[in-house]
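> No letters, just coordinates:
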């Protein structure tokens, strides 16, 4: 019996040793030279990215590849639960162009833009709210994506909520586009959506819808976010390269974002381009 126990202990020790060894060698050293820019992206997620290269993240990726002097390639996957695990962590690609600051599954670069949720309404709407506590929301049917920050404050304001799903396979559903179409067709009186989505889809209606960034919100909900690029942990050199790119090309990046209708905030949370006493 004792001999059998000793053999079991030795076997377990061997297995643990192999596992430990495997972990030690599984993470290769950071590459200093990159032959191509391999981007992890959703192939059907405008205005951010698609396989035709029509999104603003596609445009920024092209700018980064040009700056690095390497070809640009993509690894496409729907941006649903497990996206990072199936792309960045598998080392089949090396950067996510759009990642919210503080996202725990990646190493964040410096932020390259900051945006805010916005109200989308018909051009002739009387609703001009820049905060979710505006009494004008009471009794109005307002579209909002489920589990997003505006949902609870809108309910408190008395809005009648039309909900849309948050986590979807973008190859099958486009809830934000549905929300915009409901505003166009009069099924809702407005929608509160993430700024880049609001600006992009509102501008593509005929006639265009009005976009009102919620810059004066006092509801306590976090409506503005800083957006970074996401890379793997343990790759400080790669992170520094991208930070340097962002610093040198910020004006070009801003121009791309403005072209796509993204509401941009400065470091103080004010809309870029809005003149306040001579300070824009």
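Ah, there it is. Source: prediction; values computed, not measured.

> Going by C-alpha atoms from here, please, whenever you check contacts or count neighbours.
Will do.

> Now do the same contact list for residue 60.
97, 253, 256 (C-alpha atoms under 8 Å, 6 or more residues apart in numbering).

> switch the cut-off to 6 Å
By C-alpha atoms under 6 Å, 6 or more residues apart in numbering, residue 60 lies in contact with nothing.

> Now do the buried residues in stretch 28-36.
Neighbour-count burial for stretch 28-36 flags residue 36 (criterion: 16 or more other C-alpha atoms under 10 Å).

> try stretch 62-75
For stretch 62-75, burial by neighbour count (16+ other C-alpha under 10 Å) applies to 62-65, 68, 72, 74-75.

> List the buried residues in the longest strand anywhere in the chain.
For the chain, the strand with the greatest residue count under DSSP state E is strand 224-231. By 16+ other C-alpha under 10 Å, the buried positions in strand 224-231 come out as 224-231.

> Put this next to the previous one:
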């Protein structure tokens, strides 16, 4: 298997635990003696990645930015951000970090964390999506409508394909299970380069012919496939027994801030239709959300 450095910026970098890799910060419970920001002063302070489209960026162009903006508007709050690359140390440097010379936390809400994530308390899930394959439109791949269809290609065609994958994702296990891992081009989940972004796999390498099929977290795959226009196709992985490709996403708050978490929970429950419209506009593959509160207090 060949190796290549690329970067999965942002949460889904961390997500793929969801997906891609898990944050490696130490676990800490909130100190109840410290004051909570929790919007009491009319400000929604969001912790976000400045370069992780389609989730978020410093220009406010991601779907997480739009969800935060809608929430702030509904609460009648001003919206402020603390930006930090969403990789190792993200929670420690944002949600758990305080403004210098004060006891106030820098930010109070992470818009996207895996349901049940242990570094934060988690709200009810608001997004349920899945991994997807993206490949260029060409005759030999025209009949691929499900992931299993890829496996039905003529052996001589299948053997020539190069598969772009991020390390520590379900795609690795899927290729291993079908004896295709030797054809994989492996991308590192966390390269440390804050300027890199996960959609590069589609926008650069797929377009250049360096890989033939890429496997990405659905929200990322949908957004960059749309940007690529009619030159590519997207095929999502359905929820199936065995290797897990689908995950639910919640919002993250500090432990011990039950009233604040409950307020966010109530907003999600009352505004799922607004959230779904935002997600759909970014071509996010959407599966039904359980609606159950995932969480830790």
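In hand now; what should we look at? Here the structure is a predicted model, which means the values were calculated and not measured.

> Overlay them and tell me the TM-score.
Superposed pair, TM-score by TM-score structural alignment, normalised by the length of structure 1: 0.80. Supporting alignment: 245 aligned residues with a C-alpha RMSD of 2.3 Å.

> Now do the longest strand of structure 1: which elements does it pack against?
Applying 3 or more C-alpha pairs under 6 Å, 6 or more residues apart in numbering; DSSP states H and E, one finds that strand 224-231 of structure 1 contacts strand 95-100, strand 107-108, strand 113-116.

> on average, how far is that strand from the matching bit in structure 2?
Average distance, strand 224-231 of structure 1 versus aligned residues of structure 2 after superposition (mean C-alpha distance after the TM-score superposition for structure 1): 0.4 Å.

> which residue numbers in structure 2 go with that strand?
Here strand 224-231 of structure 1 aligns to structure 2 at residues 246-253, judged by TM-score structural alignment.

> any residues touching that stretch, and which ones?
109-115, 120-130, 239.

> I'd like the next helix or strand past the longest strand of structure 1.
helix 236-259 (DSSP states H and E).

> now that next one, how far from the chain's geometric center?
Counting by C-alpha atoms, centre = their mean, to the nearest Å, helix 236-259 of structure 1 is centred 16 Å from the centre of its parent chain.

> Same check on stretch 147-165 of structure 1?
Distance, centroid of stretch 147-165 of structure 1 to centroid of chain: 20 Å (C-alpha atoms, centre = their mean).

> those strands in structure 1, which residues are they?
Using DSSP E, strands in structure 1 cover 37-41, 44-45, 49-50, 72-76, 95-100, 107-108, 113-116, 118-121, 141-145, 160-164, 190-193, 210-213, 224-231.

> Now tabulate those in CSV and tack on distance to residue 26 of structure 1.
Shown next, in CSV, are these (distance: least, C-alpha to C-alpha, whole Å):
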stretch, distance to residue 26 of structure 1
strand 37-41, 20
strand 44-45, 32
strand 49-50, 31
strand 72-76, 21
strand 95-100, 20
strand 107-108, 19
strand 113-116, 34
strand 118-121, 44
strand 141-145, 40
strand 160-164, 41
strand 190-193, 41
strand 210-213, 46
strand 224-231, 18
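
> Quick one: end-to-end length of stretch 276-286 of structure 2, please.
8 Å (C-alpha to C-alpha, to the nearest Å).

> which residues of structure 1 does it align to?
Using TM-score structural alignment, stretch 276-286 of structure 2 lines up with residues 254-264 of structure 1.

> What number of residues are in the vicinity of residue 229 of structure 2?
By the criterion of other C-alpha atoms under 10 Å, residue 229 of structure 2 has 9 neighbours.

> swap in the one 10 residues further on?
As a burial measure, the neighbour count of residue 239 of structure 2 was computed by other C-alpha under 10 Å and equals 15.

> still on that earlier bit, do you know which of the helices and strands packed on strand 224-231 of structure 1 lies nearest residue 40 of structure 1?
Ranking these by proximity to residue 40 of structure 1 (C-alpha to C-alpha) places strand 95-100 first, at 5.2 Å.
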